[in-house]
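Peer 1: sequence below, structure please.
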Amino acid sequence: MYRRYTFDEVKRKIIDALQDNSIGLSGVELASTTGINRMTITKYLNILATMRLIKKKSVGSVNVWFVEPGTADYEFPVDYLEVQQKFMNAIVIGAGDQARNILISVINSNIELLRLLTDIIVPTVNTVNELYNRGRLGKTERIYLLNLILELIDLLKFTIQSDSSKRGAYSFFVTASEDRIYHAKIGALALQILGFKTSYIGNVEQHIDPFFDIDFQRYIMKLWDKKKGLLIICIYSSEEGSLRFLYAATRAMKAKLKAEVRIVIFTTPELRNTLESLGTDFIANDLNSLIEWVEREYHRLKL
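Peer 2: Prediction:
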């Protein structure tokens, strides 16, 4: 009797078979090994190739299939520590393709997407910075590895989607020091996963001058002048001057916008205590605290 397989079952069978055969397998061999009929397995091979979990190589008139380096079929519950170690090791040796394939494998498994950030990517960023601070990485290598992580964050931005979009939920991220770009992009991706419509403007550190606040305000008003709901503006910087400047520029718009505006600051532990007197809505200690506060604030407003 013909059996219908789920996508996860087919994926697991194909990846397991290919991982056991480093020289690759043809479609006929995969059908024989997995017990799945040829027509069905051909369809799923193309899907998995599109997802970049496997690849094919033409050998004469035969397509031979291989598993991509770093690809694995992570079963629920996912061992986040195991994935973190594999991803971290791939990043530290500069194996970008392998790190990418680890992330792709994970997001195509039963994973909590926010934990992809909190348990895998953020610890890796912290490890790279810690290795640099201990003198085990040079400046050039650190820049390369962090930019590699940034490229993967951008990949995730266009790969993963929220399970549900939150009505009237908007967020705007801006950074004013280079060392906070990574945190800002990760934060923006986290709120995207939560269902917010998210915008990341970039690093404005070199553009701040006595008139930049006018330009900054004009752009935000252009985007959100008539929108209602919750607008969370997140300011990331390790520099006190730029934080105060952007906070003042943002606070001045609160009464002009129809949305419920909340201002969040993300900075160093040393500056957090200094900036508490500003009266900002929230000063985030880390990504988890930002996520928890944002969810509480959204539900409190009952949008």
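Peer 1: C-alpha only now, for contacts and for neighbours.
Peer 2: Will do.
Peer 1: packing partners of the longest helix along the chain?
Peer 2: If you go by DSSP state H, the chain has its longest helix at helix 139-157. Secondary-structure packing of helix 139-157 (3 or more C-alpha pairs under 8 Å, 6 or more residues apart in numbering; DSSP states H and E): helix 80-92, helix 122-133, helix 181-194.
Peer 1: please measure how far the first residue of stretch 232-245 sits from its last one.
Peer 2: 17 Å (C-alpha to C-alpha, to the nearest Å).
Peer 1: out of the helices and strands packed on helix 139-157, which one sits most buried?
Peer 2: Stretch with highest mean neighbour count among those: helix 181-194 (a mean of 22; mean count of other C-alpha atoms under 10 Å).
Peer 1: for comparison, sequence B:
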Amino acid sequence: FHFPEDFFKVKTKYLEYLIARKEKLAYNLIRNSFHSTAQPVKIITEIIVPAIQSAHGIFDDGKIGKSELNFLEKIISNSIQIINLGNFEVDMKKNVIMISSDYRSTLFSEAASASFHADGWQVYSLGDMSSSIDVLFDLDLQKFLTKVWKSRMGIMIIVIFSSTDESMKFFVESINSIKAKSRRNLYLAVCGDMKKNSEMKADLIEEDIESVLQWSQTTFESSIL
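Peer 2: You can find the predicted model right below:
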């Protein structure tokens, strides 16, 4: 394959291997693409994210059951880790915490984590946090924030992924209460396939990972001026 012009071919091939449950071929394709391109983020945005959407789509259409969906999700998750384990130079001033507010959004938060990591961010990926929906969550997250962002160097962005309004609302409110007590340079971004909720208070509300990444980079650059 020749990148960037062959991303579409790889996307089609990867989806074909995924749906046919050809696990090894899917991993080899991602591995080869990773070693052949200077744009690892594009592997996530052009190949992995469409695959997550397709897997969820065929499940929603009743073409596959939960067992098969779980298996496909595992293949996608392992594919993401191939990028995630890449050796990228990290800027300690660029910090991000990824939270999925429900199980369905977990792969998107994993994909975003790998994108940010490939773009030189220090990433703390918390996965599916839906079991943490309780009154103590903001204290719990505040404690974690204090540990990982002790120096308060640079900026910290908390990105929430959600496919349901309810769980998103809870996490947005919790994080806003932390932001209210915090000094500057703590930001909240929300990523989900929902109508823009006008009541939701966040620094960014977006539907796709690439936009969140671009906004984060711009926010970082303007914060160090």
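Peer 1: what does the superposition give as a TM-score?
Peer 2: TM-score for the superposed pair, counting by TM-score structural alignment, normalised by the length of structure 2: 0.91. Supporting figures: 225 aligned residues with a C-alpha RMSD of 1.9 Å.
Peer 1: hmm, back to that, buried ones in the longest helix of structure 1?
Peer 2: Using 16 or more other C-alpha atoms under 10 Å as the burial criterion, the residues of helix 139-157 of structure 1 that qualify are 141-142, 145-146, 148-150, 152-153, 156-157.
Peer 1: circling back: just put the helices and strands packed on helix 139-157 of structure 1 in JSON lines and tack on distance to Leu287 of structure 1.
Peer 2: Formatted as JSON lines, those follow (distance: least, C-alpha to C-alpha, whole Å):
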{"stretch": "helix 80-92", "distance to Leu287 of structure 1": "17"}
{"stretch": "helix 122-133", "distance to Leu287 of structure 1": "8"}
{"stretch": "helix 181-194", "distance to Leu287 of structure 1": "7"}
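Peer 1: circling back to that earlier point, and which of the buried residues of helix 139-157 of structure 1 is nearest Asn89 of structure 1?
Peer 2: Distance to Asn89 of structure 1, by C-alpha to C-alpha, is smallest for Leu145 among these, at 11.4 Å.
Peer 1: spit out the contact partners of Phe3 of structure 2.
Peer 2: When contacts are counted by C-alpha atoms under 8 Å, 6 or more residues apart in numbering, Phe3 of structure 2 touches 36-37.
Peer 1: Leu48 of structure 1 reaches Lys11, doesn't it?
Peer 2: Yes - Leu48 of structure 1 lies in contact with Lys11 (C-alpha atoms under 8 Å); the separation is 7.5 Å.
Peer 1: residue boundaries of the strands in structure 2?
Peer 2: Under the criterion DSSP state E, structure 2 contains strands at 94-100, 122-128, 155-161, 186-191, 204-206.
Peer 1: could you tell me where the third one falls in structure 1?
Peer 2: Pointing back at strand 155-161 of structure 2 there. Correspondence between strand 155-161 of structure 2 and structure 1 is established over residues 230-236, with TM-score structural alignment as the criterion.
Peer 1: now the matching stretch on structure 2. Mean distance?
Peer 2: On superposition with structure 2, the mean distance recorded for stretch 230-236 of structure 1 (mean C-alpha distance after the TM-score superposition for structure 1) is 0.8 Å.
Peer 1: quick one: residues in contact with that stretch.
Peer 2: Contact partners of stretch 230-236 of structure 1, identified using C-alpha under 8 Å, 6+ apart, comprise 168-177, 180-181, 183-184, 243, 246-247, 250, 259-267, 298, 303.
Peer 1: hmm, try it at 6 Å
Peer 2: Residues outside stretch 230-236 of structure 1 that contact it (C-alpha atoms under 6 Å, 6 or more residues apart in numbering) are 169-175, 180, 259-267.
Peer 1: now swap in stretch 121-137 of structure 2 and tell me
Peer 2: With contact meaning C-alpha under 6 Å, 6+ apart, stretch 121-137 of structure 2 is reached by 90-91, 94-103, 106.
Peer 1: I am finished for the moment; much appreciated.
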